[in-house]
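*Asks:* Below is the structure, and that's it, no one-letter string:
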């Protein structure tokens, strides 16, 4: 039976929507794939040599970044995109089972094991991050260097498509405070302002971590 024009249009629109949703999913996976988008910022050799607990922590951390979409994500894709080589066909299933047994994730099994973070897992990640103590020792001692770096960071932020006025206001306040701050105080204030900007959805957690690293030479999750 030949479809009418209206039905063909509806089918075409649905096909386009499905393709857009598929592309959106792959872009999200790409955004948390450090070995692809942040290869210069991580130690790939260290990733290859992670022990079991380190791999489990990495899976949880990446699922945390994907938590808000409420979807299931391939553990195999997460690991391969972050520089972890699987040693067997069922190793991703084993990691999924271990995390599920701990009550941190839910899984569904297809060709790969797919997982999403439960609230218990989200809470565990947040508590672990609160306990993490940043190292501010590598922040520059030069006020002028810090001001120059702030200017460069703002330029990069703007080029990335983030232009809310709150970003520039927060960084301008930070720039004015530089002469009165120790390295530790500057680092703490920077961390606080980045956290506030993430909470205000002025930019995302990944960008906040990248900015923090430029000043401290340390990756810190937000």
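*Replies:* Sure, I can see it. Just so we're clear, the structure is a prediction, and the values are computed from it rather than from any experiment.
*Asks:* drop to CA atoms for contacts and neighbour counts, all remaining ones
*Replies:* OK.
*Asks:* all strands of this structure, in order?
*Replies:* Taking DSSP state E as the criterion, the chain contains strands spanning 73-74, 105-109, 113-117.
*Asks:* residue contacts, residue 184?
*Replies:* By CA atoms under 8 Å, 6 or more residues apart in numbering, residue 184 lies in contact with 136-137.
*Asks:* Using JSON lines, please lay out the strands of the chain together with mean neighbour count.
*Replies:* Putting the strands of the chain into JSON lines (neighbours: other CA atoms under 10 Å) gives the following:
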{"stretch": "strand 73-74", "mean neighbour count": "21"}
{"stretch": "strand 105-109", "mean neighbour count": "17"}
{"stretch": "strand 113-117", "mean neighbour count": "25"}
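*Asks:* Included below, for side-by-side comparison, is a second structure:
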């Protein structure tokens, strides 16, 4: 079942896809704002700012500063420009929606600077593109507290490390708007992979413990069995999944052929470790 953020994202994507030069821009903008207010009332203020202000911030034309240079445009050109503008505004809003954590396990609970840095990089990696995003808005959308001026300091610090690119490098009014650099994406991907491997290792450890308890209850006390289980545990982090699965299969077959463990028990061990049924012995 989809949560409110996911439902809103689907609806905005539908609107984005259906926009044409014939669309009623004013009516559609009101519809989008109402959808945001209905589905995410607590985040309405932040998302309204994204929808209303960010396009102009990043797409200011030189003609706005020099009105005498304003070019004459046809009605068709104006309609198409307005349509493209609304598409851009809607797409940016959808991007910010993807940065909302669900379920929100943080909710103001990120206390250290390093925790906030990792959270920011993780979120920006979800929208790894050429657009710039406000760190304060990202934290606000996730109910994460920060000091006055802290997001700008975080942006500058992460930029010094090469993980972020500051919009203020190109615009004096860049505030805390940033985008992820290749180095930043590489860093967070490595960290995420490392965490994933750690979690997988913990799951294998739990399975080995479960198997050990099962073997003891069944009356198996041979040291060779438990030594093999420990080797299987140790090699999990050193081999890829395919090679590790083949190793498990080979060791269990050897134990079966030497009649150290019965066929049914071997099948249970294999199914517990590999999460699939497999007939090891004929």
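*Replies:* Structure's in. What do you need? Quantities reported herein were computed from a predicted structural model and do not represent experimental measurements.
*Asks:* Just the TM-score for the two chains, thanks.
*Replies:* Here the superposed chains carry a TM-score of 0.54, computed using TM-score structural alignment, normalised by the length of structure 1; 137 aligned residues with a CA RMSD of 3.0 Å.
*Asks:* Which among the strands of structure 1 is found nearest to residue 34 of structure 1?
*Replies:* For residue 34 of structure 1, the closest of those is strand 73-74, at 15.5 Å, according to CA to CA.
*Asks:* and that closest one, how far from the chain's centre?
*Replies:* 15 Å (CA atoms, centre = their mean, to the nearest Å).
*Asks:* what range in structure 2 matches that strand?
*Replies:* Using TM-score structural alignment, the residues of structure 2 aligned to strand 73-74 of structure 1 are 133-134.
*Asks:* Now do residue 116 of structure 1 against residue 107 of structure 1, distance only.
*Replies:* To residue 107 of structure 1, residue 116 of structure 1 is 7 Å away according to CA to CA, to the nearest Å.
*Asks:* just to revisit the earlier point, right, and the strands of structure 1 - which one's nearest residue 94 of structure 1?
*Replies:* Residue 94 of structure 1 lies closest, by CA to CA, to one member of these: strand 113-117, at 9.2 Å.
*Asks:* Identify the residue of structure 1 aligned to residue 192 of structure 2.
*Replies:* So, by TM-score structural alignment, residue 192 of structure 2 is matched to residue 129.
*Asks:* And for its match, the neighbour number?
*Replies:* Residues lying near residue 129 of structure 1 (other CA atoms under 10 Å) number 14.
*Asks:* Just put the strands of structure 1 in CSV and tack on distance to residue 44 of structure 1.
*Replies:* Formatted as CSV, the strands of structure 1 follow (distance: least, CA to CA, whole Å):
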stretch, distance to residue 44 of structure 1
strand 73-74, 20
strand 105-109, 26
strand 113-117, 24
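*Asks:* Name the stretch from these that approaches residue 150 of structure 1 most closely.
*Replies:* Minimum separation from residue 150 of structure 1 across the strands of structure 1 (CA to CA) falls at strand 113-117, 35.0 Å.
*Asks:* mean per-residue distance, the closest one to structure 2?
*Replies:* Compared with structure 2 after fitting, strand 113-117 of structure 1 deviates on average by 0.8 Å (mean CA distance after the TM-score superposition for structure 1).
*Asks:* measure the aligned partner of residue 146 of structure 2 in structure 1 to residue 196 of structure 1 for me?
*Replies:* Counting by TM-score structural alignment, residue 146 of structure 2 lines up with residue 86 in structure 1. Distance, residue 86 of structure 1 to residue 196 of structure 1, using CA to CA: 37 Å.
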